[in-house]
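*Asks:* no sequence for this one, just the structure:
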């Protein structure tokens, strides 16, 4: 794609990936440092790896199609989901059931937040380089971790907290870097105008 990846961006991506490792605790990595972790289910791990490659391919395609309105590609995702969800549900033996009462509210919120999140992700990919936009996408791991602890009341440990801090700190560094670059660009513009006069 011809987009440069600076040293700070590469370091930030590595920091975020390390943070994700500390939160998810894959057995093959944790055993190297002497931390006991419950083994991950094989098919779940395989599915997650496939999802990561699929998401990466999607982000690259969205970056190439940055001229599209973010809602257009979001609607295509929804249409494909409507077509494939029943097929995959049937293939994996899921039973059909009609939601009742409060479940409709949860489904509505799930749909609205999913569409909004995807639209903003598409907008981010249109405005930033693919590396920066997807590295900032790691922040969803921090939110998922925070919601796991606060809303679902599931326990946590020091490694998970450290991983969340690592990911969030890169988000802060990236925002500070962008603000500094913006200030430098504004400072250079008046000097260039003055030199022409």
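*Replies:* Ah, there it is. Quick caveat: nothing in here was measured; it's all calculated off a predicted structure.

*Asks:* CA atoms for contacts and neighbours, from now on please.
*Replies:* Noted.

*Asks:* if I look at residue 9, how far off is residue 16?
*Replies:* As defined by C-alpha to C-alpha, to the nearest Å, residue 9 lies at a distance of 10 Å from residue 16.

*Asks:* scratch that, residue 109
*Replies:* Computed as C-alpha to C-alpha, the residue 109 to residue 16 distance reads 28 Å.

*Asks:* neighbour-wise, which of residue 9 and residue 16 wins?
*Replies:* The residue with more neighbours, out of residue 9 and residue 16, is residue 16; 27 against 18, by other C-alpha atoms under 10 Å.

*Asks:* That one sits in which helix or strand?
*Replies:* Assigned by DSSP states H and E, residue 16 belongs to helix 7-24.

*Asks:* which outside residues touch that helix?
*Replies:* For helix 7-24, contacts defined as C-alpha atoms under 8 Å, 6 or more residues apart in numbering pick out 29, 131-132, 135, 138, 141, 145, 159-167, 170.

*Asks:* And here is the other one:
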């Protein structure tokens, strides 16, 4: 009798684990697409045929929808919506950036192309993988790389800085950390993930 009860409990645990695994997109299923959500935004991720460019379709509770394209799911290449467009023209060879590894450092030179702007000023993006962390989205947990990104003008003036918590298995940034190491440090990230098929 006891053995039957234990067998039933073990079977239930195995089925629960399998169900949770199927609910959590990973390296094996990311190409099928997945959805990241947080209050106010729903983002649908789809990989391109070349496996390097990720298309993200954002829906907002307030505001028009937006489409973005990211190299490796990390570096924004193009953005478009009813409110405007944005693109970058790289001067650097970007093919060797991925896969990212701990300690990796890169410096990328490009110009930002904005409709209506008379000139496109050169910009430098400094990228450094500073560590590894775990990041949870509901019942799903992911290994992420902490990637420090600093955007500067060509003369060295800093324009922006943040740390991306990047999941290589998904090719997606799950959260961004601002003012890292200060009293104002904040992390803005997604709260849930599910397969696109759901």
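*Replies:* Structure's in. What do you need? Computed from a predicted structure; not experimentally measured.

*Asks:* Could you get me the TM-score between them?
*Replies:* The pair, once superposed, lands on a TM-score of 0.28 when counted by TM-score structural alignment, normalised by the length of the first structure; 94 aligned residues with a C-alpha RMSD of 5.8 Å.

*Asks:* Please convert the buried members of the contacts of helix 7-24 of the first structure into PyMOL selection syntax.
*Replies:* The PyMOL command for the buried members of the contacts of helix 7-24 of the first structure (criterion: 16 or more other C-alpha atoms under 10 Å) is given here:
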select buried, resi 131+132+135+138+141+145+159+160+161+162+163+164+166+167+170
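
*Asks:* Out of the contacts of helix 7-24 of the first structure, list just those in helices.
*Replies:* Among those, the ones falling in helices (DSSP state H) are 29, 131-132, 135, 141, 145, 159-167, 170.

*Asks:* Tell me who's in contact with the residue lying closest to residue 118 of the first structure once chain neighbours are set aside.
*Replies:* Using C-alpha to C-alpha, 6 or more residues apart in numbering and skipping residues adjacent in sequence, the residue nearest residue 118 of the first structure is residue 74, 6.2 Å away. Residues counted as contacts of residue 74 of the first structure (C-alpha under 8 Å, 6+ apart) are 115, 118, 119, 122.

*Asks:* Quickly check those for the two that are furthest apart.
*Replies:* Taking C-alpha to C-alpha as the measure, these span a maximum distance of 10.5 Å, between 115 and 122.

*Asks:* Between these two, tell me which one has more neighbours.
*Replies:* Legend: neighbour count by other C-alpha under 10 Å for residue 115 of the first structure and residue 122, higher for residue 122 (25 against 17).

*Asks:* Which residue ranges of the first structure form helices?
*Replies:* Along the first structure, the stretches classed as helices by DSSP H are 7-24, 27-30, 42-64, 70-91, 102-127, 130-136, 139-150, 158-196.

*Asks:* what's the distance between residue 112 of the first structure and residue 106 of the first structure?
*Replies:* Relative to residue 106 of the first structure, residue 112 of the first structure is positioned 10 Å away (C-alpha to C-alpha).

*Asks:* ok, back up a step: quick check: the residue nearest to residue 118 of the first structure vs residue 132 of the first structure, distance?
*Replies:* For residue 74 of the first structure, the distance to residue 132 of the first structure - C-alpha to C-alpha - is 20 Å.
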